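J.: based on what follows, work out the 3D shape:
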Amino acid sequence: MTIDGKTAQAPRVLPSPSAEARSHLFGDRTADAYRKALALGVDAVASRVTDVRGPFTGISPDALAPEIEQVDLDRPLGDSAAALAELERLYLRDAVYFHHPRYLAHLNCPVVVPALLGEAVLSAVNSSLDTWDQSAGATLIERRLIDWTAGRIGFGLDADGIFTSGGTQSNLHALVLAREEAFARAGARSSEARQALLPRLRVLASGAAHFSVRKSAKMLGLPMEAVVSVDTTADRRMDVTALRREVDRLRAEGLTVMAVVATAGTTDFGSIDPLAAVADVCEAVGAWLHVDAAYGCGLLVSPTRRHLLEGVERADSVTVDFHKSFFQPVSSSALVVRDSRMMAHATYYADYLNPARMAERRIPNQVDKSLQTTRRFDALKLWMTLRVMGADGVGVLFDEVLDLAVAAHEMLADDPRFEVVGRSQLSTVVFRYRPSEEHAHLADDANLHAREALATSGEGMVAGTRVDGRHFLKFTLLNPRTTPGDIAYVIDLLAGHAEQFVEAATAAGAARDGV
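T.: The predicted structure follows:
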């Protein structure tokens, strides 16, 4: 085409905004882009994990927040490489890395590679575990894993359960079932009868139980006084004599024991309540027994310490957190019940999702059991782990961290700079720096300072807690690659930071006094 004797160029056809957006959808046309993007991401993470010199850089929220706040989310970078480069600066550089051997803080574990493979697969396929027509084989794999876990617990063929987002949701779900069973036993079918009984329901748990027990009670509409704290023995386990005394008192007051929550692995002390003895009490009064084994569930595959869970098979429900003791990525938890009929307490039918006729046709819809509707195929991570390395492989790793805790306890007990609280049945060690008698009044502040200074240095991370009103430090050991040498190194760092604090505080006090 010519205009005024000149050849005009055809206008360049730009891709439409919708075509550009569609190019980012995962599918058959973008499989190669998916491979390349995933390879970039895997390489970025692998490089960072290889290079980290400590579990944390020590960066403060005030330092990092401005960098994130200045990102204009309405102006995309255009490609995965640029986005990953930005992410390196905003996240990967300063992330807390649980795989580092001097991360000794919370109940976070390094993860096994087979589980990461499962994570990649489940994220891409994106199955939703609510109904069969959104998940197919994923539903059956999850059910098979629940059956396997129930078998490890010691439940019979009537057991059932569901994967959840974590221990808090598993505990909530268990108490929902316990509440509904309490209503059923009392014949409280009408709304009026349920409302009349609700304020009289009580849940008993030890003083060392997880905070989610109280949180769940509040969410279930129970009164503030509904959770009754049961005394513990010197080893931080539920005192069964005290439990019997509280049960008798409540019943004498005309109150209903809705549930007893026993803990198999308290967060602070790693203590395991005497499950068999607690089960005896529950059976005698017809109370629901829930065992919160979010932490201690690793004992289910331990080749040497499975006996520590003796009595768990007598529970009505059990919480297990695979993302604590099975070295799985978050989230991977489950609630398992001894009697499958109990799961019906959470069942509701919706014509657009899981109509009752589907149940009549025995279509296996997991939403019939779950508190959630849309739910990830998190079970695949555990499935891949078991199929690649086996339960014995997981159990050996868990035993290694339990052995390490024994070594750490002995190390601290022999160190005159520290005092240790009890001996954990699992992998926690609670201790604190002990100044000289002259400076004993500085102990709490010295321990708080030591923990913060260690994290700020980036050389290690430990947790903190309060014991009898005093500040203590805590190792939570879940990394089989941590060595006694790593423990000794962190102990010396903590002592150094605490000693510097005491010296500075003493000098400041002397200056104030004009000495």
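J.: going forward, measure contacts between C-alpha atoms and count neighbours the same way
T.: Noted.
J.: let me see the ranges of the strands in the chain.
T.: Per DSSP state E, the chain carries strands over the ranges 2-3, 6-7, 103-104, 160-164, 201-206, 227-230, 256-263, 288-293, 317-321, 333-337, 418-421, 428-433, 461-467, 470-476.
J.: how about stretch 178-197: buried residues?
T.: In terms of neighbour count (16 or more other CA atoms under 10 Å), stretch 178-197 has its buried residues at 178, 179, 180, 181, 182, 183, 188, 194, 197.
J.: could you dump those residues into a markdown table with distance to residue 112 added?
T.: Supplementary listing: the buried residues of stretch 178-197 in a markdown table, determined by distance: CA to CA, whole Å:
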| residue | distance to residue 112 |
| --- | --- |
| 178 | 35 |
| 179 | 37 |
| 180 | 38 |
| 181 | 39 |
| 182 | 41 |
| 183 | 43 |
| 188 | 47 |
| 194 | 46 |
| 197 | 47 |
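J.: let me see the contact set for residue 182.
T.: Taking CA atoms under 8 Å, 6 or more residues apart in numbering, we find residue 182 in contact with 256, 258.
J.: distance of residue 84 from residue 59?
T.: Distance, residue 84 to residue 59, using CA to CA, to the nearest Å: 20 Å.
J.: neighbour count: these two, which is higher?
T.: Comparing residue 84 with residue 59 by neighbour count (other CA atoms under 10 Å), the higher total belongs to residue 84, at 19 against 15.
J.: in space, what's closest to the more buried one - neighbours in sequence excluded?
T.: Closest residue to residue 84 in three dimensions, ignoring its sequence neighbours and counting by CA to CA, 6 or more residues apart in numbering: residue 41, at 7.1 Å.
J.: burial of that neighbour, as a residue count?
T.: Residues within reach of residue 41, counting by other CA under 10 Å, total 15.
J.: check the one 10 residues further on too.
T.: Residue crowding around residue 51 was assessed by other CA under 10 Å; the count is 9.
J.: please provide the structure for the following sequence as well, for comparison with the first:
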Amino acid sequence: MPVPASGTAHLLAGGHGGPGVLRPMVDTVLDALAHGAADRGGPLPAGGPAAVDRRIRGAARPLIPDEGEGPHHALRTLVRALTHGAADPADPRCTAHLHCPPLAVATAADLAVSALNPSLDSWDQAPAACALEALTCRALAELVHPDGPAPDALVTTGGTESNQLALLLAREAAGGIGSPLRIICGGNAHHSIHRAAWFLGLPAPHTLPTPTGVLDPAALHTALDRLPDADAPTLVVATAGTTDTGAIDPLTELADVCDHQAATPHIDAAYGVVLLFSDILNKMPQGLDRAP
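T.: Now for the predicted structure:
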């Protein structure tokens, strides 16, 4: 793979001289993106895995050269090859699986973050970014819990980590390791619920069938009545936006059942919470605020 040669390429991107060096490289990348998309000519590269692998091997050889060929050559070659072989969710003929086409403004903002490289594990490494993260988390929490006394939130890497954190908090609230926490979820729940239960040493979740695609409140009520250890702490997992169909469980009705049966609701809204940003669809995940 051609790597940048010594010289101006090693200037720090966020320093005084960095933007001046970064700007022509960005132009090279944008040009390579355009040419790579033209080479691809559609939402997916032609030829299947073997053809893509062959083109990438050709562009990246030698992978670790003895001598670099400069940043512009490296960027032009690899970005064009990467774009040619990409699945492009921005193509009008593409129906993406889960990932969406990024907005141009988000990509531009990502450039600034990459140049500054803030590390949010402590304030001294990212003073402004830490303040911005705290403000953003509170604003998002207020969107979900508009009537809460002091709502706050955490940023995680995605739904899998969020579900694991929710089960961890529920386990600790129920007495910690070895607690008698029961977990109930629907067959439509994300697989990370079962993974998190296993990882945290909890019993396997009781999984209720969801033939209509959503968790039925009546089925939940019956299950809570019939499960052994009626006094054991129980976490009920509802889903706001399944990854297969985008289905949203009847959150309010499920929360009512939880209140009646002294169970705690957890809502996995990693996929559907963004509906709150829509003026048209923001009522669809109604009931998100019922989860603690």
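J.: residue in structure 2 paired with the residue nearest to residue 84 of structure 1?
T.: With TM-score structural alignment as the criterion, residue 41 of structure 1 lines up with residue 29 in structure 2.
J.: so that match touches residue 78, yeah?
T.: No. Proximity of residue 29 of structure 2 to residue 78 does not meet the contact threshold set by CA atoms under 8 Å, at 9.4 Å.
J.: which one in structure 2 is aligned with residue 206 of structure 1?
T.: Under the alignment (TM-score structural alignment), residue 206 of structure 1 pairs with residue 186 in structure 2.
J.: if I look at the residue lying closest to that match once chain neighbours are set aside, how far off is residue 8 of structure 2?
T.: On the basis of CA to CA, 6+ apart, the spatially nearest residue to residue 186 of structure 2 that is not a chain neighbour turns out to be residue 208, at 4.6 Å. According to CA to CA, residue 208 of structure 2 stands 60 Å off from residue 8 of structure 2.
J.: so residue 55 of structure 1 makes contact with residue 97?
T.: Yes. With contact taken as CA under 8 Å, residue 55 of structure 1 and residue 97 are classed as touching, separated by 4.9 Å.
J.: looking at the two, which has the bigger crowd around it?
T.: Neighbours per residue (other CA under 10 Å) separate residue 55 of structure 1 from residue 97, with residue 55 holding more: 23 against 20.
J.: what does the more buried one align to in structure 2?
T.: Matched by TM-score structural alignment, residue 55 of structure 1 corresponds to residue 43 in structure 2.
J.: any idea which helix is longest in structure 1?
T.: Across structure 1, the helix with the greatest residue count (assigned by DSSP state H) is helix 484-512.
J.: structure 2: matching residues for that one?
T.: Helix 484-512 of structure 1 falls opposite no residue of structure 2 when the two are matched by TM-score structural alignment.
J.: list the buried residues for that helix?
T.: Along helix 484-512 of structure 1, the positions that meet the burial threshold by neighbour count (16+ other CA under 10 Å) are 486-487, 490-491, 493-495, 497-499, 501-502, 505.
J.: same question for stretch 199-210 of structure 2.
T.: Residues of stretch 199-210 of structure 2 classed as buried under the neighbour-count rule (16+ other CA under 10 Å) are 200, 202, 205, 206, 207, 208, 210.
J.: and the second one, what pairs with it in structure 1?
T.: It stands for residue 202 of structure 2. With TM-score structural alignment as the criterion, residue 202 of structure 2 pairs with residue 222.
J.: doesn't residue 201 make contact with its match?
T.: Yes. Residue 222 of structure 1 sits in contact with residue 201 when judged by CA under 8 Å, with a separation of 7.2 Å.
J.: quick one on the thing from earlier: CSV for the buried residues of helix 484-512 of structure 1, including distance to residue 357 of structure 1?
T.: As requested, these are arranged in CSV below (distance: CA to CA, whole Å):
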residue, distance to residue 357 of structure 1
486, 59
487, 59
490, 60
491, 62
493, 64
494, 63
495, 66
497, 66
498, 66
499, 70
501, 69
502, 71
505, 73
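J.: the longest helix of structure 1 packs against which elements?
T.: Counting contacts by 3 or more CA pairs under 8 Å, 6 or more residues apart in numbering; DSSP states H and E, helix 484-512 of structure 1 packs against helix 390-413, strand 428-433, helix 443-457.
J.: contacts for stretch 218-232 of structure 1, please.
T.: Identification of contacts with stretch 218-232 of structure 1 by CA under 8 Å, 6+ apart yields 176, 198-208, 213-214, 217, 238-239, 242-243, 246.
J.: 7 Å - rerun?
T.: Residues outside stretch 218-232 of structure 1 that contact it (CA atoms under 7 Å, 6 or more residues apart in numbering): 198-199, 201-207, 214, 238-239, 242-243.
J.: what does stretch 52-64 of structure 1 give?
T.: Stretch 52-64 of structure 1 is contacted from outside by 94-98, 100, 102-103, 455-461, using CA under 7 Å, 6+ apart.
J.: residue 172 of structure 1: which of these is nearest?
T.: Proximity of those to residue 172 of structure 1 was ranked by CA to CA; the top entry is residue 98 with 27.0 Å.
J.: can you give me the buried ones in stretch 156-163 of structure 1?
T.: When burial is assessed from 16+ other CA under 10 Å, stretch 156-163 of structure 1 yields the following buried residues: 159, 160, 161, 162, 163.
J.: mind putting the residues you listed in TSV, distance to residue 146 of structure 1 included?
T.: Formatted as TSV, the entries for those read as follows, by distance: CA to CA, whole Å:
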residue	distance to residue 146 of structure 1
159	9
160	7
161	6
162	7
163	8
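J.: widest-spaced pair of these?
T.: When CA to CA is used, the two most widely separated members of those are 159 and 163, lying 13.8 Å apart.
J.: ok, residue 15 of structure 2 - contacts?
T.: The neighbours of residue 15 of structure 2, taking CA under 7 Å, 6+ apart as the test, come to nothing; the list is empty.
J.: count of residues packed around the nearest residue to residue 476 of structure 1 once chain neighbours are set aside?
T.: The spatial neighbour of residue 476 of structure 1 that comes closest, neighbours along the chain excluded (CA to CA, 6+ apart), is residue 428 at 4.5 Å. For residue 428 of structure 1, the count of nearby residues is 31 (other CA under 10 Å).
J.: spit out the contact partners of residue 428 of structure 1.
T.: Residues near residue 428 of structure 1 by CA under 7 Å, 6+ apart: 269, 270, 405, 474, 475, 476, 477.
J.: residue 252 of structure 2 now?
T.: Residues in contact with residue 252 of structure 2 (CA under 7 Å, 6+ apart) are 286, 287.
J.: redo that, cut-off 10 Å
T.: Contacts of residue 252 of structure 2 were listed using CA atoms under 10 Å, 6 or more residues apart in numbering, and they are 217, 258, 285, 286, 287, 288, 289, 290, 291.
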